[in-house]
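[1] Structural data only, the sequence is not supplied:
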């Protein structure tokens, strides 16, 4: 099966040496494709980690990182995290770690904390080791201790792992807590596969269908936009009312469809897909496999509902963005619709020089902009572009004031002027362009 132009571009990019600079115009010229096709392929390459766009440098080929497929933390994965080894209970390594308990109490006191699926972190205390195993918990020995043969036999019999690490209890507990936290964050992120309508409930047409077939499908479903696939079931186009207007019923769908449409893949985040749907005004986006075979669709309505819901819900403070948002204080101003915001620079938010990190300042401004648009226009928004100017360093423990003024609002986007002041002096200024989502 021959590759599409899109696939050819992705293959070309993947074969480029790491550090090679690429451009839409260069790809279009070298591979004899349209700049639109080159642009979409480069965006896809960026989404899958083949390239990265760096300010003032451009788009360059980067080393693709291996995708972490870990969805739940098993004892087998835990061994890798703690640089440990397995002393017994090898057949239970695929079991999932639910929580961990530090064995620093008396045996009687810790009984109520030990549950099946837990991990007991303990040193050279055989009584605690046996207690944990009998109550369905695995055992992790810190400090490099060993266990008796009888305890190993019990672990093998119950298929509960006994792990060992050279790290101390505090260090290993911190490592496990971080791993569990990372998994919680991944679990909370909504992917396309969580919202996509499966192929069994997707209406689509083939290149052999006619405009008459399109009208019949519209009459039966009351939808007006459909993916178009070829005989191999590969996505080749989209067809809408605009495409078929004033055309003969006998005309083939292939001759009127919009070719090389935008599409999504199941592993993509809903936020990234929604960003493009908002900007391009797309009501639905086909979902495809790597081979471009159609496997379903995702609708703008479902994406907007999901994105708005995620912004409205209180977030667990385990992500840096949540920590930053929680430290921003909103203050209403009499006589003005836009609120003003304050932020005290904590030690976690500074760089090695003890001043506010450039990335944190970007995040503060992004949060304030979204809150300002929500307060005045009742729209959720997605940041499209930030031009940030840093006039003076902002020291740790400083209190800054962030004032975002809306310059203009269009049907799809808004532009804001943001001033950051410290001690009544301007410390930073930004011009921010955002995409507007559907109203709340």
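    Yep, it's here. This structure is a prediction, so every number in the text was calculated from the model and none was measured.
[2] C-alpha from now on. contacts and neighbour counts both.
    Noted.
[3] which helices and strands does whichever helix or strand residue 28 is part of pack with?
    In this structure, residue 28 is located in helix 24-31 according to DSSP states H and E. Contacts defined by 3 or more Cα pairs under 8 Å, 6 or more residues apart in numbering; DSSP states H and E place helix 24-31 against helix 35-47.
[4] Just the buried positions in the helix or strand just after the helix it packs on, please.
    Going down the chain from helix 35-47, the next helix or strand is strand 51-54, by DSSP H and E. Going by neighbour count (16 or more other Cα atoms under 10 Å), the buried part of strand 51-54 is 51, 52.
[5] Can you point out the buried residues in the lengthiest strand in the chain?
    For the chain, the strand with the greatest residue count under DSSP state E is strand 425-439. Neighbour counts using 16+ other Cα under 10 Å place 427, 428, 429, 430, 431, 432, 433, 434, 435, 436, 437, 438 of strand 425-439 among the buried residues.
[6] Adding distance to residue 172, write the residues you listed out as CSV.
    Listed next are those as CSV, based on distance: Cα to Cα, whole Å:
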residue, distance to residue 172
427, 41
428, 41
429, 43
430, 42
431, 44
432, 42
433, 44
434, 42
435, 43
436, 44
437, 43
438, 45
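[7] So which residue is dead centre in this protein?
    residue 269 (5.0 Å; Cα atoms, centre = their mean).
[8] what's the angle from the host helix or strand of residue 304 to strand 425-439?
    Counting by DSSP H and E, the element that carries residue 304 is helix 300-312. The directions of helix 300-312 and strand 425-439 differ by 140 degrees, with axes from the mean of the first three to the mean of the last three Cα atoms, to 10 degrees as the criterion.
[9] hmm, who's touching the next helix or strand after helix 300-312?
    For helix 300-312, the following helix or strand on the C-terminal side (DSSP H and E) is helix 320-326. Helix 320-326 has contacts (Cα atoms under 8 Å, 6 or more residues apart in numbering) with 315, 316, 317, 360, 363, 364, 367.
[10] try it against this one:
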């Protein structure tokens, strides 16, 4: 059941939104146009589910009107509709690809401020999110582990096994956001490595991790 409704004119063009809270406390003969929220946010039929979820979470709204190119009302989409769609996407098996593969493929190397600085970027896709539409803890763990793995390969060929990891999840990250990962090697030996990792979104620190890894030679 919704508590937010679009207001349209005689041509079905969306001119505002009204909520039950807006109506409460007013006289019965007060016109809706006097208390509605004008110029509301809308989406079109071609807006992605991910973008709709981002708008809803970011703006704190439960319902968005769906309009055509002429701003005529076509329907509404609720946060519940969006979350159901995202969950369906997550359940759909990707042929030959695991979630770890998806995360690994999204993680790309970018240029740092200095020649020796490695920065990785990763865009948050629907498959990486939880039921709230934000990046899941498990995916964030996979991202920082993969970033540490790649940066340690620059020091020593082989694979790593995480022996100890401490993660601080500071701020939720929305769908379609781009995370920048800054891994910094603190120590590296013949059989171990220690990496400090910071994650940023739009310049804001969203997570940190400290990893102790065992390095395994490839034979």
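    Received, thanks. In this text, all values refer to a predicted model and were calculated from it rather than measured experimentally.
[11] so what number do they get for TM-score?
    Scored against TM-score structural alignment, normalised by the length of the second structure, the superposed chains reach a TM-score of 0.57; 166 aligned residues with a Cα RMSD of 4.4 Å.
[12] residue ranges of the helices in the second structure, please?
    Taking DSSP state H as the test, the helices found in the second structure are 20-23, 32-35, 49-59, 79-91, 99-106, 137-153.
[13] Which strands and helices lie in contact with the third one?
    The one in question is helix 49-59 of the second structure. helix 79-91.
[14] Kindly report the same for the second one.
    Counting contacts by 3+ Cα pairs under 8 Å, 6+ apart, helix 32-35 of the second structure is packed against strand 14-19.
[15] Specify the residue positioned farthest from the middle of the second structure.
    residue 29 (43.9 Å).
[16] show me what contacts the closest residue to residue 248 of the first structure other than its chain neighbours?
    Nearest non-adjacent residue to residue 248 of the first structure, counting by Cα to Cα, 6 or more residues apart in numbering: residue 211, 7.1 Å away. Residues near residue 211 of the first structure by Cα under 8 Å, 6+ apart: 244, 247, 248, 249, 250, 251, 252, 253.
[17] Put the buried members of these into a PyMOL selection.
    Buried subset of the contacts of residue 211 of the first structure, written as a PyMOL selection, criterion 16+ other Cα under 10 Å:
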select buried, resi 244+252+253
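[18] Sort out which residues of the helix holding residue 28 of the first structure are buried, please.
    Here helix 24-31 of the first structure shows 24, 27, 28 as buried, counting by 16+ other Cα under 10 Å.
[19] could you redo these as TSV and give each row distance to residue 344 of the first structure?
    Listed next are the buried residues of helix 24-31 of the first structure as TSV, based on distance: Cα to Cα, whole Å:
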residue	distance to residue 344 of the first structure
24	42
27	46
28	48
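[20] what residue of the second structure matches up with the residue nearest to residue 248 of the first structure?
    Correspondence of residue 211 of the first structure to the second structure, assessed by TM-score structural alignment: none assigned.
[21] How many residues are close by the closest residue to residue 211 of the second structure other than its chain neighbours?
    Of all residues not flanking residue 211 of the second structure in the chain, residue 165 sits nearest, at 4.5 Å (Cα to Cα, 6+ apart). By other Cα atoms under 10 Å, 15 other residues sit near residue 165 of the second structure.
[22] where's residue 165 of the second structure relative to residue 104 of the second structure, distance?
    19 Å (Cα to Cα, to the nearest Å).
[23] returning to that earlier point: which one of the contacts of residue 211 of the first structure is nearest residue 378 of the first structure?
    Proximity of those to residue 378 of the first structure (Cα to Cα) peaks at residue 244, which lies at 36.3 Å.
[24] measure that closest one to residue 256 of the first structure for me?
    7 Å.
[25] And the residue farthest from the centre of the second structure? What does it align with in the first structure?
    Using TM-score structural alignment, residue 29 of the second structure sits opposite residue 250 in the first structure.
[26] And for residue 20 of the second structure?
    Here residue 20 of the second structure is matched to residue 241 in the first structure, going by TM-score structural alignment.
[27] Isn't its match up against residue 224?
    Yes - using Cα atoms under 8 Å, residue 241 of the first structure is in contact with residue 224, at 6.0 Å.
[28] Tell me which helix or strand comes right after the helix or strand where residue 155 of the first structure lies.
    Using DSSP H and E, residue 155 of the first structure maps to helix 149-158. Using DSSP H and E, the helix or strand that follows helix 149-158 of the first structure in sequence is strand 162-164.
[29] So which bit of the second structure is the following helix or strand past that following strand matched to?
    The helix or strand immediately downstream of strand 162-164 of the first structure is helix 169-188, counting by DSSP H and E. Under TM-score structural alignment, there is no match for helix 169-188 of the first structure anywhere in the second structure.
[30] and helix 169-188 of the first structure, which residues are buried?
    169, 172, 173, 175, 176, 179, 180.
[31] Looking at those, which is nearest residue 14 of the first structure?
    residue 179 (30.6 Å).
[32] Would you mind measuring from that closest one to residue 324 of the first structure?
    From residue 179 of the first structure to residue 324 of the first structure the distance is 21 Å (Cα to Cα).
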